[in-house]
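K.L.:
Sequence first, predicted coordinates after that:
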Amino acid sequence: MSDRPVFVIGCPRSGTTMLQLMLHSHPRMAVPPETRFLVPAYYRRRTWGDLRVPQRRKALAQWIATDRSTKFRELKIDKDEFIRQAVEGPGSLGSVIGTAFRMYADRFDKARWGDKRPSYVKQTDLLLRLFPDAQFIHLIRDGRDCVASLKEMPWYTLDSFHAVSTWAEAIDAGDRLRRTLPDDTYYELRYEDLTDDPMTEMKKLCHFLEEDFAPSMISPREAASQAVPQHKVWHSNTHREVTRSRVGSWANRLDEWEIALCEHVLGERLLANGYELTGAPRPAKEHVTACQKTMQKRKASRSRKAMRDRFNRLREPSPVGALLTTTQQSLAGIPQQRPEVTV
């Protein structure tokens, strides 16, 4: 049986919370609500110093467990016990972070853990540094539905041009991952197919994960009470059965100019992923120009961040990769202990 960590990725509002709950409904998998400490801990890794030193691991674990920005409380695990296990565990950044998720899985007596955050689709290199045996599930949804849904979110303060850019970036990142990652590491499925025939799609997904299919996965309402915080009212649909009711709802939720812009800017990507176009008229030139400028600015920002990270990799104070699972230990060259034979 596999113990590899699993990450659910994709464009925001593409159904990743629904998929998180379906996975959490598996008897061997625990996927918590979104936390906010994995990526910040990685980018601040030089702050913690050499994590082979127990006191440095303690400092990192205390930050994860107590800083108000981390949402550690969503895991509902004992803070002091987490700090103790992190200090006693392996001396690497991924090991300290992974200990929190492993303890979450232990809460439910499950063997594997996962994590869901849509933006991870653009951060898989980072995640593979932390968890070199990770598996990624990229959930893809019609970009027009994603744009329409993003616009309606209380936490989304950007404009439609940013929403269009967000979907394009997720799709482009997925294209790169499909070309570069092994078949047993990266998996794609469409939201529309998942909601149309959840049993078939989850059986195929379980095969990728090297897990037996569990019928509980296609009715994840019970898991919603455990893995979706009550204050996230925009995830209210996850407390119901898996449904196709929102498929194609963009037609009534987007303005005509937004439909035209989506089909012009995202057209090739939509077609490549099996989505039909309406033949909307060409969008206004000023809309196309504004969208292109937004995409260019976002790309430049990502490039600057990637450059800073490459520089920081030259000055890392301690190992990054986790050493918790059998595969992680094997990749690090740690010999596996053979079980003792009693006579």
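P.N.:
Yes, it's here. The shown structure was predicted, so the numbers you read here are calculated from the model rather than taken from an experiment.
K.L.:
Only C-alpha atoms from now on, for both contacts and neighbour counts.
P.N.:
Will do.
K.L.:
can you tell me how far residue 65 sits from residue 42?
P.N.:
15 Å (CA to CA, to the nearest Å).
K.L.:
the more surrounded of these two?
P.N.:
Regarding residue 65 and residue 42, a neighbour count based on other CA atoms under 10 Å identifies residue 65 as having more, with 23 against 19.
K.L.:
What strand or helix carries that one?
P.N.:
Assessed by DSSP states H and E, residue 65 sits inside helix 54-66.
K.L.:
Do you have the strands of the chain handy? List them.
P.N.:
6-10, 29-30, 112-116, 135-140, 186-190 (DSSP state E).
K.L.:
related to what we said a few turns ago, other SSEs contacting the helix holding residue 65?
P.N.:
helix 45-48, helix 79-88, helix 93-107 (3 or more CA pairs under 8 Å, 6 or more residues apart in numbering; DSSP states H and E).
K.L.:
quick one: it to chain centroid distance?
P.N.:
24 Å (CA atoms, centre = their mean, to the nearest Å).
K.L.:
Just want the angle from that helix to helix 79-88.
P.N.:
Angle of helix 54-66 versus helix 79-88, following axes from the mean of the first three to the mean of the last three CA atoms, to 10 degrees, is 150 degrees.
K.L.:
let's bring in a second one:
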Amino acid sequence: MSELKKILYLGVSDLGKSNVEWYYYVFKESFYRFLQDKRINAQINIDLYIIQENYDFDIEKYDLIIIGSGPYFGLNEILNIYHRAANFNIPIVSWCTGFGSTDKIEEQSNELSELLLDLNAVSVRDYKTKNHVVSLVESRNKDIWTLANPLFLSRDSIEIQKNESEDILVNIDQQLDEHTEEQFEIAIQILLNKGYLITLNPLNLKARKYIKFFGEKFTEDRLSIIEETSSLNRLKRLINQSLLTINTDNDVSVLSASVGKPFISICKDDNIKEFADYIGFQKLVHSNEQLHAGLILQNVDDIQSNYCQMLKQIKKVKNSYSFDTIYEEMINILGLKEMCKESRIEINESLAGSIPEHYSGKEESPIFVGGAGRSGTTLLRVMLNAHPNLCSGPELKLLPMISDLYNQTNQLTSIMHSYHLEKSDINDIYATFVSGFFRKFKNWSKADRIIEKTPHNVLIMKELANIFPKAKFIHVVRDGRDVASSLVEMNWRDFQGKPLWYVQNIKNAAKYWAQVVNKAINDSNHPQLRDNVLTIKYEDLINQPEQIIQTVLNFIGEPWSPEVLNYDQVDRGYEPEESSTKQVSKKLYTKSKNRWEKQLSQQDKENFKQIGGQLLVELGYVKTFDW
């Protein structure tokens, strides 16, 4: 494995934070995919930095800086970072970058020319930007690659088939002006009368209040309002469920095309028009001033009549674009070209599908969540699952059995040696095996990282750490008295239909809780695990959710996302029902805290003190046995 390479991706907050993160996730996904295709087995971490004025950060630790997608070239902050990077000889590359106001170009032409000439590689998002760049570098030898809005180049596949859905998703990013609102209202009412289902979706916090006001103009059941803003993956799912989209945000129109859905764009500027020209959607783009209800209705009819033809055109144009050229330049800059094994080794076809999807150290391994049953592990799972970069399905339940098999395999030393298998080979085999259970779900979720939550993961952390040396573990602890009170209400049975021993009475439940927590704490101090286990308390999670989730995200190396607090809005209908399904479908509540005070008899309390009383003291839940 090569040394760790660090990339800094620069985003700009005035685009709206969600858009910045969308671009960042597309960059990460596509770059790791490129590394996979080229068989480059490198450790690469990519950090997002959202530029803030007068905010200092440690730039010298990075091997490459990316000026991200958006109108960034002319910003003072970009120019300042460029000068700082030059002091440390850090290369800089632009990725699908654009210009903002043309006034900036004239005001800062000398500085911009210097920046553009010094960039190690230049890629821009449209031909208008390319023309500006060419004028600034004049005739000097500089390769400039024109890509597209990166949201269009995400890896979503496009199926050429007629969509039978009657749903129209209307995405709004701000309050509409009086004329546009009036025409929207007329068009939506007519579409409702024709039998279409209309969903109003706010793209940011600013639009939420306005959409609620606008939606109150309609009384039909066929109109629904989404009250929370959506992550990128959730927005993709909403678009996929629709026949078409109507958008006041350019990026969402591009995203709609990327996943294979026609769009109608109500644009505030010309940026979307060049993209619409590429894919032959010129008649579906309207300025606020020219908009009238008849145009929207005509567009909907045209889309219905030419649906498959439109999808074929989108797919054709999408397939003509690629990030490969700029990414090849980036691996040259990072000194990774010699690691490209594509032409030097023969890949075993039977193993090709098992190559990890991503090549950053943190993306290669799952994140494991566990704790004693009824400790709040499901709540943590669904909150993290709402993060746009993470996905987590229901309990796999197989890992304890796989762990037993893994231990048995390692005991067959002579047999393994006969097959020329070292311990590292066995670890790789099991890593591929376990990862195979997650791969399709991760692809479907369009997330970078998988979280597996099974309570008893904390009992097999050593085994999992051998299989996945870079794995992170999160141990959720809850007051054992509440755990025991909840366990005895569970109708949990083994494979033979017999009640599990630890749900039969408080004494057994206390013993089980103490055993699980003690083993997890002891194992977390093992040298192999010491820096890779985070212990959190359920009570802290429900009382201070933002603070605790921020701690968890810092631990696993992910940026903050407000979506984690809106976990109850995520559609998890594909999951089988579990013991906590109903509870985690609601907003956070604290009524399950201290339930033991009402449910435990005095004898139950005495039994618990004998078994788990000292552990309660050590964990800080009580100071004495006087309770």
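P.N.:
Great, that's in hand. Predicted model, so just to flag it, every value in this text is computed and none were measured.
K.L.:
Kindly provide the TM-score of these chains.
P.N.:
Here the superposed chains carry a TM-score of 0.64, computed using TM-score structural alignment, normalised by the length of the first structure; 241 aligned residues with a CA RMSD of 2.5 Å.
K.L.:
gap between residue 146 of the first structure and residue 63 of the first structure?
P.N.:
34 Å.
K.L.:
between the two, which one's more packed in?
P.N.:
Shown here are residue 146 of the first structure and residue 63; by other CA under 10 Å, residue 146 has more neighbours (21 against 18).
K.L.:
can you pull the contacts of that one?
P.N.:
Listed by CA atoms under 8 Å, 6 or more residues apart in numbering, the contact set of residue 146 of the first structure reads 11, 12, 13, 14, 163, 167.
K.L.:
Mind doing that once more with 7 Å?
P.N.:
Neighbouring residues of residue 146 of the first structure by CA atoms under 7 Å, 6 or more residues apart in numbering: 13, 14.
K.L.:
In the second structure, what residue corresponds to it?
P.N.:
Here residue 146 of the first structure is matched to residue 483 in the second structure, going by TM-score structural alignment.
K.L.:
In the second structure, point out the residues matching stretch 291-310 of the first structure.
P.N.:
Going by TM-score structural alignment: stretch 291-310 of the first structure matches no residues.
K.L.:
the helices in the stretch 251-400 of the second structure, which residues?
P.N.:
For the stretch 251-400 of the second structure, the helices defined by DSSP state H, counting those that start in this stretch cover 271-279, 293-305, 307-319, 324-333, 349-352, 377-385, 399-411.
K.L.:
Just want the most central residue of the second structure.
P.N.:
For the second structure, the residue nearest the mean C-alpha position is residue 389 (1.6 Å; CA atoms, centre = their mean).
K.L.:
Just tell me what that residue corresponds to in the first structure.
P.N.:
Match for residue 389 of the second structure (TM-score structural alignment): residue 28.
K.L.:
any idea how far that match is from residue 200 of the first structure?
P.N.:
Taking CA to CA, one finds residue 28 of the first structure at 19 Å from residue 200 of the first structure.
K.L.:
ok so, going back, which one of the helices and strands packed on helix 54-66 of the first structure has the most crowded surroundings?
P.N.:
helix 93-107 (a mean of 23; mean count of other CA atoms under 10 Å).
K.L.:
quick one: the counterpart of residue 132 of the first structure in the second structure and residue 461 of the second structure, what's the gap?
P.N.:
Taking TM-score structural alignment, the alignment pairs residue 132 of the first structure with residue 469 from the second structure. Noted for residue 469 of the second structure: a distance of 11 Å to residue 461 of the second structure, by CA to CA.
K.L.:
Of those two, which one has the most company?
P.N.:
Shown here are residue 469 of the second structure and residue 461; by other CA under 10 Å, residue 461 has more neighbours (26 against 18).
K.L.:
What count of nearby residues applies to the aligned residue in the second structure for residue 200 of the first structure?
P.N.:
Here residue 200 of the first structure is matched to residue 547 in the second structure, going by TM-score structural alignment. Counted with other CA under 10 Å, residues neighbouring residue 547 of the second structure total 11.
K.L.:
before we move on, what about residue 458 of the second structure?
P.N.:
Considering only other CA under 10 Å, residue 458 of the second structure is surrounded by 28 other residues.
K.L.:
what's the counterpart of it in the first structure?
P.N.:
Using TM-score structural alignment, residue 458 of the second structure pairs with residue 121 in the first structure.
K.L.:
how many neighbours does the nearest residue to its match once chain neighbours are set aside have?
P.N.:
The shortest distance from residue 121 of the first structure to any non-neighbouring residue, by CA to CA, 6 or more residues apart in numbering, is to residue 9 (5.0 Å). Neighbour count for residue 9 of the first structure, taken as other CA under 10 Å: 30.
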